[in-house]
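J.: Predicted model, plus sequence, below.
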Amino acid sequence: MTALVTIVIPVFNERAVLPALHRRLAEVLAAAGERSELLFVDDGSDDGSGPWLEALAAEDSRVSLLSLSRNFGKEAAVSAGLDHARGEAVIVIDADLQDPPELIPELLRRWREGFDIVYTVRASRRGESWLKVGSARWFYRVMGRLSAVPVPADAGDYRLLSRRAVDAVRALPESHRYLKGLYAWVGFPQACVTYHREARAAGKSKWSYWRLWNHALDGITSFSAAPLKLATWLGLATSTLAFLYGLYLLLRTLLYGNPVPGYPSLLIVVLFLGGVQLICLGIIGEYLGRTYDESKRRPLYLVKGYRPGADD
């Protein structure tokens, strides 16, 4: 009997694209002759995605439906999918059809060659603004320099994990999860597949720039202490400059006197030092806040319902 392949699909308000997604996944898996489980994770959708998926699960025995109690975010939804996936190979794919299901046979081929993680790298990103593409490229470059664990640049969530890679990721307990970094951290043999990312088939992105910024902070603070070190060096450099400037003012006063009070320069120095202190406190606060969240040990997600499909 061939190995079971689980496709994990996090869903949040994707009702418009779900029929096309299911059709294309079914066609690809049927052509490949794979035993498959389609595990949809409904992350608190309120656009009718939940009822449609329930009806689909009743019709298609391969479909499993995991419904979360509310919207916990994509990282939590993917983690929930990994926790409930039963396959020997697990593929994570977005529901918006930007990641082509037709790439699945190539991912499986590389897995059968012995790779535990097969990640995909986006050669191009259609339908996305230059600002989003540019900021993503910038973030991956910064992350690569700051992180002690190399995180592949321009790699998305679309990837395959072997059973032992899934179990390794599941064993990691943090609640502020940056999954791309966790996939890199667990190690194991990894391979890369390059593809051209399509525009969304329907609907609109749920990732605002504010959410992307917070996601980037999660990635940096989870895998690097460099910002804390930067705050230390910034404080040291500022103190050195302030000392040198004070020495300069002292010598100038002794040699030439000081007929005009230095109120403007004093104000500039005070504001500069205050700004540096606030930046350093903000960096420390980001790490402290995440430590506080981790100490509460709240579950990453709560399940409202789970309907497993057939696994044969």
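T.: Good, I have the coordinates. Numbering: from 1, shown residues only.
J.: rest of the way, CA atoms for contacts and neighbours
T.: Fine.
J.: Around the nearest residue to Arg70 once chain neighbours are set aside, how many other residues sit close by?
T.: Nearest residue to Arg70, sequence neighbours excluded (C-alpha to C-alpha, 6 or more residues apart in numbering): Gly44, at 4.2 Å. When neighbours are counted by other C-alpha atoms under 10 Å, Gly44 registers 20.
J.: Check the one 3 residues further on too.
T.: When counting by other C-alpha under 10 Å, one arrives at 13 neighbours for Asp47.
J.: pretty sure it contacts Asn13?
T.: Yes. Judged on C-alpha atoms under 8 Å, Asp47 makes contact with Asn13 at a distance of 5.4 Å.
J.: buried ones in the longest helix along the chain?
T.: As assigned by DSSP state H, the longest helix anywhere in the chain is helix 263-296. The neighbour-count criterion (16 or more other C-alpha atoms under 10 Å) identifies Leu273, Val276, Gln277, Cys280, Ile283, Glu286, Tyr287, Arg290 as the buried residues of helix 263-296.
J.: try stretch 46-62
T.: Buried, per 16+ other C-alpha under 10 Å, within stretch 46-62: Ser49, Gly50, Leu53, Glu54, Leu56, Ala57, Arg62.
J.: export those to JSON lines and tack on distance to Leu241 and secondary structure?
T.: Formatted as JSON lines, these follow (distance: C-alpha to C-alpha, whole Å; DSSP: H, G, I helix; E, B strand; the rest coil):
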{"residue": "Ser49", "distance to Leu241": "59", "secondary structure": "helix"}
{"residue": "Gly50", "distance to Leu241": "60", "secondary structure": "helix"}
{"residue": "Leu53", "distance to Leu241": "62", "secondary structure": "helix"}
{"residue": "Glu54", "distance to Leu241": "65", "secondary structure": "helix"}
{"residue": "Leu56", "distance to Leu241": "66", "secondary structure": "helix"}
{"residue": "Ala57", "distance to Leu241": "66", "secondary structure": "helix"}
{"residue": "Arg62", "distance to Leu241": "66", "secondary structure": "coil"}
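J.: Please compare the first structure with the one that follows:
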Amino acid sequence: MFKDKVIYSVVVPLYNEELVIFESYKRLKEVMDSTGEEYEIVFVNDGSKDGTKTKVQLICKKDFRIKLVNFSRNFGHQAAITAGMNIAMGEAIVVIDADLQDPPEVILKMIEKWKEGYEVVYGKRVKREGETFFKKFTASIYYKLLKSMTSVDIPTDVGDFRLIDRKVCDALSSLPEKNRYVRGLVSWVGFKQTYVEFIRQKRLAGETKYPLSKMVKLALDGITSLSYRPLSLINYVGVFLLIASLLSAIIIIIKNIANRVDILSMGLVLSINSFMISLLFISMGIMGQYIGRIFDEVKDRPIYIVDNIVNYEKIDSNNLNMKS
């Protein structure tokens, strides 16, 4: 049993992290023990297919501060973060991945900022070790694109590694959307925010849990959940292409008249048709992204389903979706 109320909750989403889980627990425990205050570490097992669940259960038997939430299947990284924040009991909640690319020792700097009165403290990467040029380049382009499309001030070179105050956590839990982009939602809810800088490390072991397909999905969730400008962009592109098509048609017609050939040549017709069909498909694709997300919201399915939990005596049924 806890002697005092929990001050810090550390939320750690897990998916096939059996190679790093013991070392991750060791370093997190060392950091949190050094605070001298009550804490809990909430591991959220996002449907792992390896020995992650078994290893965390062993840790839970030895350390009552360690909690485990097991999903019924894989629901995704953002869903795991959401579940961890929903169940966390701390006054300050830290989100960190288990791969140790984000050093747990940075949490102490975040706590210092929190005690100064900041309600959101995010980790800002000043250097990325062990990441390819392609990943760094595409991440840079994405954040610039996202920043230009939304009025929400989303910091660059920032992931989900951050500390949030209880009031921020409660505000996030009240948001109903299904396709969650947590780092964007944290910026959207506001409150007093700052950052601490750190060097992102190489993965201790294992493979990245964010391949290109998942990165694209996360990027689309970020853009569509925070901005409707891609829909407006279709109108501007349509007007521009209409003017360009008219001008090009006029030029080709004049040229054909001057050369005494058929005004409506086959090449002109095919080029205009191909151009307009391509534009139509692009427009439909953009609208489809938004319509698909509207469909998810209308279905009103839970963001995740919990199979079971370990080391929690009492659970608010309103906070977690438990499988019967």
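T.: Perfect, thanks for sending it. What you are looking at is a predicted structure, and each value in this text was computed from that prediction instead of being measured.
J.: in structure 2, what residues pair with the longest helix of structure 1?
T.: Structural correspondence for helix 263-296 of structure 1: residues 266-299 of structure 2, per TM-score structural alignment.
J.: What is the aligned counterpart of Met143 of structure 1 in structure 2?
T.: Aligned partner of Met143 of structure 1 by TM-score structural alignment: Leu146.
J.: re the thing from before, and the residue nearest to Arg70 of structure 1? What does it align with in structure 2?
T.: In structure 2, Gly44 of structure 1 lands on Gly47 (TM-score structural alignment).
J.: again with Glu59 of structure 1
T.: In structure 2, Glu59 of structure 1 lands on Lys62 (TM-score structural alignment).
J.: OK, contacts around that match?
T.: With contacts defined as C-alpha atoms under 8 Å, 6 or more residues apart in numbering, Lys62 of structure 2 has no neighbours.
J.: about what we covered before: what distance do you get for the match of Gly44 of structure 1 to Ser24 of structure 2?
T.: Per C-alpha to C-alpha, to the nearest Å, Gly47 of structure 2 is found 19 Å from Ser24 of structure 2.
J.: Tell me the secondary structure at the residue nearest to Arg70 of structure 1.
T.: coil (DSSP: H, G, I helix; E, B strand; the rest coil).
J.: Just give the nearest non-adjacent residue to the residue nearest to the spatial centre of structure 2, would you?
T.: In structure 2, the residue lying closest to the centroid (C-alpha atoms, centre = their mean) is Tyr181, at 4.3 Å. Distances taken as C-alpha to C-alpha, 6+ apart put Gly222 closest to Tyr181 of structure 2, at 5.5 Å, once the chain neighbours are dropped.
J.: swap in Val196 of structure 2?
T.: Spatial nearest neighbour of Val196 of structure 2, chain neighbours left out: Gly123 (5.2 Å); criterion: C-alpha to C-alpha, 6+ apart.
J.: Might you report the residue contacts of that neighbour?
T.: By C-alpha under 8 Å, 6+ apart, Gly123 of structure 2 lies in contact with Val106, Val158, Gly159, Phe161, Arg162, Tyr195, Val196, Glu197, Phe198.
J.: what sits up against stretch 190-198 of structure 2?
T.: 106, 109-110, 113, 117-127, 168.
J.: Just the buried residues of these.
T.: The buried subset of those (16+ other C-alpha under 10 Å) comprises Val106, Met110, Lys113, Tyr118, Glu119, Val120, Val121, Tyr122, Gly123, Lys124, Arg125, Val168.
J.: Contacts only, for the last one.
T.: Put plainly, it is Val168 of structure 2. Contacts of Val168 of structure 2 (C-alpha under 8 Å, 6+ apart): Glu119, Val120, Val186, Val189, Phe191.
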